[in-house]
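K.L.:
Quick one, what's the 3D model for this:
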Amino acid sequence: MGTDVRTIGILGAGRLGTALARLALAAGHRVLVAGSGEPAAIAPTVDLLAPGAVPVTAAEAAAAADVVILALPLGRYRDLPVEALRGRLVVDAMNHWWETDGVREEFADPRRSTSELVQAFLPDARVVKAFNHVGYRDLEGGARPAGAADRTAIALAGDRPEDRSVVARLVRSLGFDPVVAGTLVDGVRLQPGTEPFGAYVGAGELRAMLDRFPRTELGRAVSRVRAAAPTASGDAA
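P.N.:
As a prediction, this is how the structure comes out:
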C-alpha cells in the first residue's frame, strides 16, 4: 500500500462512523461505509448523515480502501471480515461499552490493550489505534485548519512506524494534531478509564496525560500485572 490515503473505508454506520465519514468527505477523501449487512440497509442513513459517502459491504470497503476504520462496538470485533482485511491498514476506533457489550473479561485483561486483542484476531492486518478517545460530537466540532491555536489532538498507537506515519497524516487531514502514544501495548493509555479518554485538549496537554499514565492508579495496576504474568495476546485468536 502506498502512503497516500485517498479512499477511506469505515466499518460502522453509527454515530462515530458517520461523523468520521463527514470529516473525511470534507477533507476530500473518497469514503465507503459498511454496516453489518447489505448496503441497502444502511443507504438511507448514509445518504442522510454522510451524503457523498458510498454504502458498500464490509468486504468491498476493505478491498477498495487505503485505510479501513473500525467504528463498531468492540463487542462485535469477532464479526470483522478477517480475510478481507488481510494486509490492510486498519484503524481501531473501538471501545468497550459494558452497556452494549456486556461485562467481558477479555476487554478488562490488563495484560494487553484491546487493540492488541483486535490485532490478534486480525493477524495479517496492520492495526493502529486512533480516534477512540474523543467523542464523536467533539470530533466533528473540533476539526481545525493546520496551525490553528485551538486545534485538538488525537493520540494513536501502533507497532509499525510507517503505519503510525500514515495514520498521523490522516489525523492531520481530518483537522487534528496527531500525538503518538507508542505501540499497541501503549493503546491501554487511550482506553476508557484513562485521563486522555474523553479529553478534548491540544497536543501538549495530551502528551502530558499520556506521560502521566504510569503514575496513575490504573497505570500502576497495569504495570504490576504485566510484570508478573506473560501477555495473553496469543490466546485471543
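K.L.:
hey, let's count contacts and neighbours off CA atoms from now on
P.N.:
Noted.
K.L.:
neighbours around V222, how many?
P.N.:
Neighbour count for V222, taken as other Cα atoms under 10 Å: 19.
K.L.:
middle-most residue in the protein, spatially?
P.N.:
Centroid-nearest residue in the chain, with Cα atoms, centre = their mean: A93, separated by 2.2 Å.
K.L.:
How about it, nearest residue that isn't a chain neighbour?
P.N.:
With sequence-adjacent residues excluded and distances taken as Cα to Cα, 6 or more residues apart in numbering, A93 is closest to N132, at 4.3 Å.
K.L.:
gap between that neighbour and E38?
P.N.:
To E38, N132 is 26 Å away according to Cα to Cα, to the nearest Å.
K.L.:
Which parts of this protein are helices?
P.N.:
Assigned by DSSP state H, the chain shows helices spanning 15-26, 39-49, 58-64, 98-101, 105-108, 114-121, 136-142, 161-173, 203-212, 217-228.
K.L.:
out of those, which comes closest to A181?
P.N.:
helix 203-212 (6.7 Å; Cα to Cα).
K.L.:
Alongside the first, I'd like the structure of this one:
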Amino acid sequence: MMHIGILGTGHIGKSLVKKLSAAGHKVKVANSRSPESIDADTLSTGAQAADVDTALAGADVVILSIPLARLSALADKIAALPKDTVIIDTSNYYPGRDGTIAEIEAGMVESLWVVEQIGRTVVKAWNAIGSDSLARKGKVKGDPDRIAIPVAADSDADRAIGMALVDDTGFDGFDAGTLATSWRQQPGAPGYCTDLKADEMGPALESAEKSRLPARRDLSVAVIMERVGNSKTNPDAEFGVRVSRAIFR
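P.N.:
Next up is the predicted model:
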C-alpha cells in the first residue's frame, strides 16, 4: 500500500483515482477548483478529496494528470516535496490545447521538457492509453488480452514503481527505458493509444520514427475532430483506437 496524491480529475485522473484506491492504495485527489467540486463517483472506491497541498503532503507517489502546459505552475510545490517522492506524469503535448511550445516543436522530448519545468525527474506513464481504454479495458494479471502501457524513467527504482502501479490499474507495465527515449510513446507513435499487448509493445516502440510523430499526431486530431463535429455520425468508443492504429502503425 502506498500513499498517492493525484492532481487532476479529468478522464485519465478520475480513472486513476478510482483504480488505485480500489487496489488498496491510500489516495488523495485534488483539482484546480476545490475538494467540494470532486464528484462522488470519483471517490466511490475510497479516495479522499483534498486541496493540492493536502494531496501532496505525505505522498509516496504524486501523479500529475493535468495538461502539459499547466505543469510549470506546480513547480514550487513539487520542489518542496521530499527527494524520494516519485513523480509520475501522464501528460502529452497537443499544440491546439497547450499552445506552441518552441522547445518541443524543435524536437525536445516532451518528458524532458516537463523535467525542466518542474525541476524534478519524472516517470512517464498512462500517457499512451486513451481515457476510454483506461476506464474499461483493465484485466487481471495474466489475461492473454491484457493491454500494455509503456513506462519510462531515468531511475530504475522509480520505473519499477510506475510499472507496479500500472499493473494495479489492470494493465501490463512495459519497461520503455529512459526519458531520453520516451518520445517513442508520444502522440503519433505506433505504441500510442493503439491498445497493444506486451508482446506487441516492444516492436511498436522500436519502430517509432521521431520525425514523423508531429504530422501523424496532427492528422489524427483532424480526423477525430471532423468526425466528432458531425453530430449525425458521432463515433463509438473504439473510434480513437481505430484511427490511431490506422495512422500511427
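K.L.:
that older thread, what do we get in the second structure for the residue nearest to the centre of the first structure?
P.N.:
Residue pairing (TM-score structural alignment): A93 of the first structure is matched to T90 of the second structure.
K.L.:
right, and its match touches A125 too?
P.N.:
Yes. If you go by Cα atoms under 8 Å, T90 of the second structure and A125 touch, sitting 5.5 Å apart.
K.L.:
Now which residue in the second structure aligns to E83 of the first structure?
P.N.:
In the second structure, E83 of the first structure lands on A79 (TM-score structural alignment).
K.L.:
Quick one: residues contacting that match.
P.N.:
By Cα atoms under 8 Å, 6 or more residues apart in numbering, the residues touching A79 of the second structure are 118-120.
K.L.:
Tell me which of the residues you listed persist in the first structure.
P.N.:
Among the contacts of A79 of the second structure, none is still in contact in the first structure (both residues aligned by TM-score structural alignment, their matches' Cα atoms under 8 Å).
K.L.:
Can I get the buried part of those as one ChimeraX selection?
P.N.:
To isolate the buried members of the contacts of A79 of the second structure in ChimeraX, using 16 or more other Cα atoms under 10 Å:
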select :118,120
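K.L.:
just checking, which of the contacts of A79 of the second structure belong to strands?
P.N.:
Among those, DSSP state E puts none in strands.
K.L.:
So which of the contacts of A79 of the second structure is the closest to A246 of the second structure?
P.N.:
The shortest approach to A246 of the second structure among the contacts of A79 of the second structure belongs to I118, at 34.8 Å (Cα to Cα).
K.L.:
out of everything not next to it in sequence, what's closest to whatever residue of the first structure lines up with that closest one?
P.N.:
Using TM-score structural alignment as the criterion, I118 of the second structure maps onto L122 of the first structure. In this structure, L122 of the first structure finds its nearest non-sequential neighbour in V82, 5.8 Å apart by Cα to Cα, 6+ apart.
K.L.:
same thing with L56 of the second structure?
P.N.:
Computed as Cα to Cα, 6+ apart, the closest residue to L56 of the second structure that is not its neighbour in sequence is G5, at 5.4 Å.
K.L.:
ok, back up a step: any chance of the helices of the first structure in a markdown table, with distance to L190 of the first structure too?
P.N.:
As requested, the helices of the first structure are exported to a markdown table (distance: least, Cα to Cα, whole Å):
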| stretch | distance to L190 of the first structure |
| --- | --- |
| helix 15-26 | 16 |
| helix 39-49 | 27 |
| helix 58-64 | 25 |
| helix 98-101 | 17 |
| helix 105-108 | 13 |
| helix 114-121 | 10 |
| helix 136-142 | 15 |
| helix 161-173 | 15 |
| helix 203-212 | 8 |
| helix 217-228 | 11 |
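K.L.:
Looking at those helices, which is nearest to L70 of the first structure?
P.N.:
Using Cα to Cα, the nearest of the helices of the first structure to L70 of the first structure is helix 15-26, at 8.1 Å.
K.L.:
Show where that closest one falls in the second structure, residue numbers please.
P.N.:
Going by TM-score structural alignment: helix 15-26 of the first structure matches residues 11-22.
K.L.:
Mean distance between the matching stretch and the first structure after superposition?
P.N.:
Compared with the first structure after fitting, stretch 11-22 of the second structure has a mean deviation of 1.2 Å; criterion: mean Cα distance after the TM-score superposition for the first structure.
K.L.:
What are the buried residues along that stretch?
P.N.:
12-22.
K.L.:
Report the distance from it to the chain centre.
P.N.:
Distance of stretch 11-22 of the second structure from its chain centroid, counting by Cα atoms, centre = their mean, to the nearest Å, is 11 Å.
K.L.:
now stretch 197-212 of the second structure
P.N.:
Worked out by Cα atoms, centre = their mean, stretch 197-212 of the second structure lies 17 Å from the chain centre.
K.L.:
Stretch 131-142 of the second structure too?
P.N.:
Taking Cα atoms, centre = their mean, one finds the center of stretch 131-142 of the second structure at 14 Å from the center of the full chain.
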